[in-house]
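In: 3D model of this:
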Amino acid sequence: METRDSNLKFLKAKNKVEKLKRFYIHSVVYIVINCVITMVKLMTNLNNDETFREALFDFSIIISWLVWGIALALHGFLVFILPLIIGEDWEEQKIEQYMNEELQND
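Out: So this is what the prediction gives:
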C-alpha cells in the first residue's frame, strides 16, 4: 500500500512538472517568435518609409502579441489557477466516481 501511494505521488508530481514545463516552453516560444515577427515587420515597415513609431505600432504586430498573449494567459490559468479552484485531485476523484458507478451497474 505504501509503495502504491508513493508511486501515485510521484506520478502526480511528474504530471505537474510536465504541465509547468509545457507552459515555460510555450512562454519562451511566444517571446522568441513574436520578437522575430516584430523585427521583420519593423524592418519591412521602415523600408516602406514609415517612421519608427508608425512601424512599431503596426496593427499586425500588436495583434500578434495580443492574440497569442491571450492564449498564453489562458494556458497559465489552466496550469496555475484552475487547480486551485477545482482542487488538485479532481481528476482522481472523477475517475473513482465513474469506476464506482460502473461497478454498481455491473
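
In: Every contact and neighbour count from this point should use C-alpha atoms.
Out: Will do.

In: which strands and helices sit next to the longest helix belonging to the chain?
Out: The longest helix of the chain (DSSP state H) is helix 2-47. If contacts are counted by 3 or more CA pairs under 8 Å, 6 or more residues apart in numbering; DSSP states H and E, helix 2-47 sits against helix 52-56, helix 59-76.

In: Next, the structure of the following sequence, for comparison with the previous one:
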Amino acid sequence: MRHQHLINDPIEHLARKRAGAKLGWYMHAGVYLLVNLLLVTLSATSGRHWAVFPAVGWGIGLAVHGLVVFFLAGGTDLHERMVQAERDRIAQQHTGS
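Out: Predicted structure coming up:
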C-alpha cells in the first residue's frame, strides 16, 4: 500500500526521474571509457593515432549529455526560471490576455 502512495507522489516521481537521468549519464560515461580504451589500444597497436577522432566526437556528446543532466534538466535555477516562464505563458494564453 505504501509503495502505491510513493508512485503517485510528485516529489517521489521527480526524484526518481532525476536520479534515473544521472544514472543514465554515469552509464554513458562508463561505456565511453571502456570503448575508447579499447579504441586507443587498437590505435596504438596499429601505429596510428586515429582513436582521438571518435573519442573527441563522442566526448562532445557526453559533455552535452552531462550539461543537460546536471545543469539544465532539473533542480537548477535556470531550469526553474524557464519552467515558471512557460507556466506564465500558458496561463496568459488560457486567460486570453
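
In: one step back: now the longest helix of the first structure against helix 59-76, angle please.
Out: Helix 2-47 of the first structure and helix 59-76 are oriented at 170 degrees to each other (axes from the mean of the first three to the mean of the last three CA atoms, to 10 degrees).

In: What separation do you get for the corresponding residue of the second structure for Lys9 of the first structure and Gly74 of the second structure?
Out: Alignment note (TM-score structural alignment): Lys9 of the first structure maps to Ile11 of the second structure. Per CA to CA, to the nearest Å, Ile11 of the second structure is found 12 Å from Gly74 of the second structure.

In: which one of those two has more residues nearby?
Out: Gly74 (18 against 11; other CA atoms under 10 Å).

In: Report the central residue of the first structure.
Out: Closest to where the C-alpha atoms of the first structure average out (CA atoms, centre = their mean) is His75, at 2.8 Å.

In: That one contacts Phe23, correct?
Out: Yes: here His75 of the first structure lies in contact with Phe23, judged by CA atoms under 8 Å, at a distance of 6.8 Å.

In: Pull out the buried positions in stretch 39-48 of the second structure.
Out: Leu39, Val40 (16 or more other CA atoms under 10 Å).
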